[in-house]
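> Kindly generate the corresponding structure for this input.
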Amino acid sequence: MRFRDMTVVVTGAGNGIGRAVAIGFGKEGANVVLADLDETGGDETVRVIRETGGEGSFVKTDVRLEEDVVSLMKQAVDKYGSIDVLINNAGKSVFRSPLDLAVDEWDDVINTNLRSVFLCTREAAKVMQENGQGGSVVNIASTRAAMSEPGSEAYAASKGGIVSLTHAFAASLSESFIKVNAISPGWIHTGDCEELRDIDHNQHLSKRVGRPEDIVRACIYLTDPENGFINGENLTVDGGMTRKMLYEH
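Sure thing, here's the model as predicted:
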């Protein structure tokens, strides 16, 4: 229960990695504030948190919008009195040839994935600074910040921006004792593991595809107050895939 009575805000917590992270912090004793546009998913995550003995509340939030983000942080403070940890997880992707990608689609990915990190971190940091206790931010980036497949321009740009924004915020917020780190997941399977093939697992140096719980543990590690000397870093959690040298034989 390392996070007992601490307040953790998780964006994109209605499903997938965000849901797992929210539940994980709930099990560690945190008061978890879940932000998402998916009300059904958000309510379900809250239900699971409470069933496992934790405390959580859902705030419907469009993280692309400044007014929604300001309201999210205010509601977190009004309900639990502080914000100690922020996990910027909300994101979306559009994979299409850059020759066919509409500007509106580009803007939507950038605003959802990158602008949201700026807005949420800025507003949460104001609260952390006012409380005088510091805090911790983790931004969910991606291994696609450093490597790409065709048609991933918007997603890659947003995730690369998150990595850069992470160390910029770490520098800017250091006087307030707010540490900012990123996690770059590789292949994290959020569905039925039975869908996966042997080749899917075996291509990883760790011999398995990632699970949401791998990212949960990384988030808890980076935000643990005892690990305050880790700051401005991007932790890759990908089973070793970005360290492989690939040739065709």
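
> contacts, neighbours, all on C-alpha from now
Fine.

> Show me which positions of stretch 106-116 end up buried.
If you call a residue buried by 16 or more other C-alpha atoms under 10 Å, then stretch 106-116 has these buried ones: 106, 108, 109, 110, 111, 112, 113, 114, 115, 116.

> so residue 121 makes contact with residue 84?
No - if you go by C-alpha atoms under 8 Å, residue 121 and residue 84 don't touch, sitting 11.7 Å apart.

> any idea how far the nearest residue to residue 153 once chain neighbours are set aside is from residue 105?
Counting by C-alpha to C-alpha, 6 or more residues apart in numbering, residue 153 lies nearest to residue 98, which is 6.7 Å off, once chain neighbours are set aside. Per C-alpha to C-alpha, to the nearest Å, residue 98 is found 11 Å from residue 105.

> Of residue 121 and residue 84, which one has the most company?
When residue 121 and residue 84 are compared for neighbours, residue 84 comes out ahead with 25 against 22, by other C-alpha atoms under 10 Å.

> ok now the longest strand along the chain, how far from the chain's centre?
Longest strand of the chain, by residue count under DSSP state E: strand 178-185. Taking C-alpha atoms, centre = their mean, to the nearest Å, one finds strand 178-185 lying 9 Å from the centre of the chain it belongs to.

> And for stretch 168-180?
18 Å.

> In contact with the spatially most central residue of the chain, which residues are there?
Closest residue to the average C-alpha location of the chain: residue 89 at 2.5 Å, with C-alpha atoms, centre = their mean. For residue 89, the contact set (C-alpha atoms under 8 Å, 6 or more residues apart in numbering) comprises 10, 11, 12, 13, 17, 18, 139, 140.

> quick one more, to check against the first:
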Amino acid sequence: MQQRFNQRVVIVTGAGSGIGEGVAERFFAEGASVVLAGRGRDKLQAVADRLGDETRLLVQPCDVADWGQVQALVRAAVERFGGLDVMVNNAGVAPEGDALDVSLDDWDQALQIDLTGVFHGCRAALPELLERGGCIVNMASVSGLGGDWAMAAYNAAKGGVVNLTRSLAMDFGERGVRVNAVCPSLTRSNMTEDMLKDEALMARFMDRLPLKRPAEPADIAGVVAFLASDDARFVNGVNLPVDGGVTASNGQPRM
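Modelled structure (predicted):
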């Protein structure tokens, strides 16, 4: 595998499972020193134990909804590895329900983790990234590019991430920091286990998914790594669908 991230330092939030774990594994495999962040120390430690080389890993529990904890996360990365080159804001939740069904607590949690948490990560990382010409990759979603039935909070939060990414790219690109986002569709993870077991639901997904399978975390991780690499040095402000072709459709049914 290429070693595009030798001597570079990467923070990945939500690194204890799913897409975040896959992203952390990809950066580690390409030579980066990786800070594994998330709310569950045990899950993060399990990822670290599997990856191995402790000299290039730091486990740092962090609730991205808490500004102080995110500041501490960035400080810990800099103290351990000497700086920061890439911030991957991946942590997220996905409560279900339309505007009448979703609880106010779930609404607040989705906005605090999925949107404010991304803002916290960007705000805390930017001073370090500006020093080294680093970059940010945010985890948006196809649900931020278009709406879903009965996902009001998630749609609102991910839509916010999409436009926050554009705003940051405009404000900081001229200062040497690129900001992009990836927009996955259905991806195999702990968050989608129940969906993947629902055969009728999966049949409807496959009717809309030209590649005829859910994404694996590694599918998303490869694109995150590309956006963070020098191969994407002229890519800025992009919200890139990684969706197997879902957004290629205009929404009309198969004829």
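
> What does the superposition give as a TM-score?
Put the two chains on top of each other and the TM-score (TM-score structural alignment, normalised by the length of structure 1) is 0.92; 245 aligned residues with a C-alpha RMSD of 2.0 Å.

> Could you report the neighbour count for the nearest residue to residue 203 of structure 1 once chain neighbours are set aside?
What sits nearest to residue 203 of structure 1 in space, not counting adjacent residues and going by C-alpha to C-alpha, 6+ apart, is residue 241, at 7.7 Å. Residues lying near residue 241 of structure 1 (other C-alpha under 10 Å) number 17.

> and residue 241 of structure 1, what is it in contact with?
186, 203, 204, 205.

> Could you dump the residues you listed into JSON lines with distance to residue 226 of structure 1 and neighbour count added?
What follows is the contacts of residue 241 of structure 1, written out as JSON lines (distance: C-alpha to C-alpha, whole Å; neighbours: other C-alpha atoms under 10 Å):
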{"residue": "186", "distance to residue 226 of structure 1": "26", "neighbour count": "21"}
{"residue": "203", "distance to residue 226 of structure 1": "34", "neighbour count": "15"}
{"residue": "204", "distance to residue 226 of structure 1": "31", "neighbour count": "19"}
{"residue": "205", "distance to residue 226 of structure 1": "29", "neighbour count": "15"}
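
> Does residue 180 of structure 1 touch residue 165 like I think?
No - using C-alpha under 8 Å, residue 180 of structure 1 makes no contact with residue 165, being 9.3 Å away.

> So between the two, which is more surrounded?
Neighbour totals were compared for residue 180 of structure 1 and residue 165, and residue 180 leads with 31 against 20 (other C-alpha under 10 Å).

> quick one: contacts for that one?
The contact partners of residue 180 of structure 1, taken as C-alpha under 8 Å, 6+ apart, are 136, 137, 138, 139, 166, 167, 169, 170, 231, 232, 233.

> now swap in residue 186 of structure 1 and tell me
For residue 186 of structure 1, the contact set (C-alpha under 8 Å, 6+ apart) comprises 142, 143, 210, 236, 237, 238, 239, 241.

> so can I have CSV of those residues showing secondary structure?
Shown next, in CSV, are the contacts of residue 186 of structure 1 (DSSP: H, G, I helix; E, B strand; the rest coil):
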residue, secondary structure
142, coil
143, helix
210, strand
236, strand
237, strand
238, coil
239, coil
241, helix
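
> Now, of those, which are buried?
By 16+ other C-alpha under 10 Å, those give 142, 143, 210, 236, 237, 238, 239, 241 as buried.

> re the thing from before, output the contacts of residue 89 of structure 1 in TSV; the columns should cover secondary structure, distance to residue 93 of structure 1 and neighbour count.
Below are the contacts of residue 89 of structure 1 laid out as TSV (DSSP: H, G, I helix; E, B strand; the rest coil; distance: C-alpha to C-alpha, whole Å; neighbours: other C-alpha atoms under 10 Å):
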residue	secondary structure	distance to residue 93 of structure 1	neighbour count
10	strand	19	25
11	strand	16	31
12	coil	13	28
13	coil	16	32
17	helix	15	23
18	helix	15	28
139	strand	16	26
140	strand	14	27
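
> what's the closest of the residues you listed to residue 197 of structure 1?
residue 17 (21.0 Å; C-alpha to C-alpha).

> Roughly how far does the equivalent of the closest one over in structure 2 sit from residue 68 of structure 2?
Using TM-score structural alignment, the partner of residue 17 of structure 1 in structure 2 is residue 19. Distance, residue 19 of structure 2 to residue 68 of structure 2, by C-alpha to C-alpha: 25 Å.

> Quick one: the contacts of residue 241 of structure 1 as JSON lines, columns for distance to residue 63 of structure 1 too.
Listed next are the contacts of residue 241 of structure 1 as JSON lines, based on distance: C-alpha to C-alpha, whole Å:
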{"residue": "186", "distance to residue 63 of structure 1": "23"}
{"residue": "203", "distance to residue 63 of structure 1": "35"}
{"residue": "204", "distance to residue 63 of structure 1": "33"}
{"residue": "205", "distance to residue 63 of structure 1": "35"}
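
> Just these: which are in helices?
Of those, none are assigned to helices by DSSP state H.

> mapped onto structure 2, which of the residues you listed are still contacts?
Conservation of these in structure 2, assessed by both residues aligned by TM-score structural alignment, their matches' C-alpha atoms under 8 Å: retained contacts are 186, 203, 204, 205.

> Take the contacts of residue 89 of structure 1 and lay them out in JSON lines including distance to residue 78 of structure 1.
JSON lines is the format used below for those (distance: C-alpha to C-alpha, whole Å):
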{"residue": "10", "distance to residue 78 of structure 1": "16"}
{"residue": "11", "distance to residue 78 of structure 1": "18"}
{"residue": "12", "distance to residue 78 of structure 1": "21"}
{"residue": "13", "distance to residue 78 of structure 1": "20"}
{"residue": "17", "distance to residue 78 of structure 1": "26"}
{"residue": "18", "distance to residue 78 of structure 1": "23"}
{"residue": "139", "distance to residue 78 of structure 1": "24"}
{"residue": "140", "distance to residue 78 of structure 1": "26"}
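
> The one helix or strand residue 165 of structure 2 maps to vs structure 1 - mean distance after superposition?
Counting by DSSP states H and E, the element that carries residue 165 of structure 2 is helix 152-173. Superposing on structure 1 and averaging over aligned pairs (mean C-alpha distance after the TM-score superposition for structure 1), helix 152-173 of structure 2 comes out at 0.5 Å.
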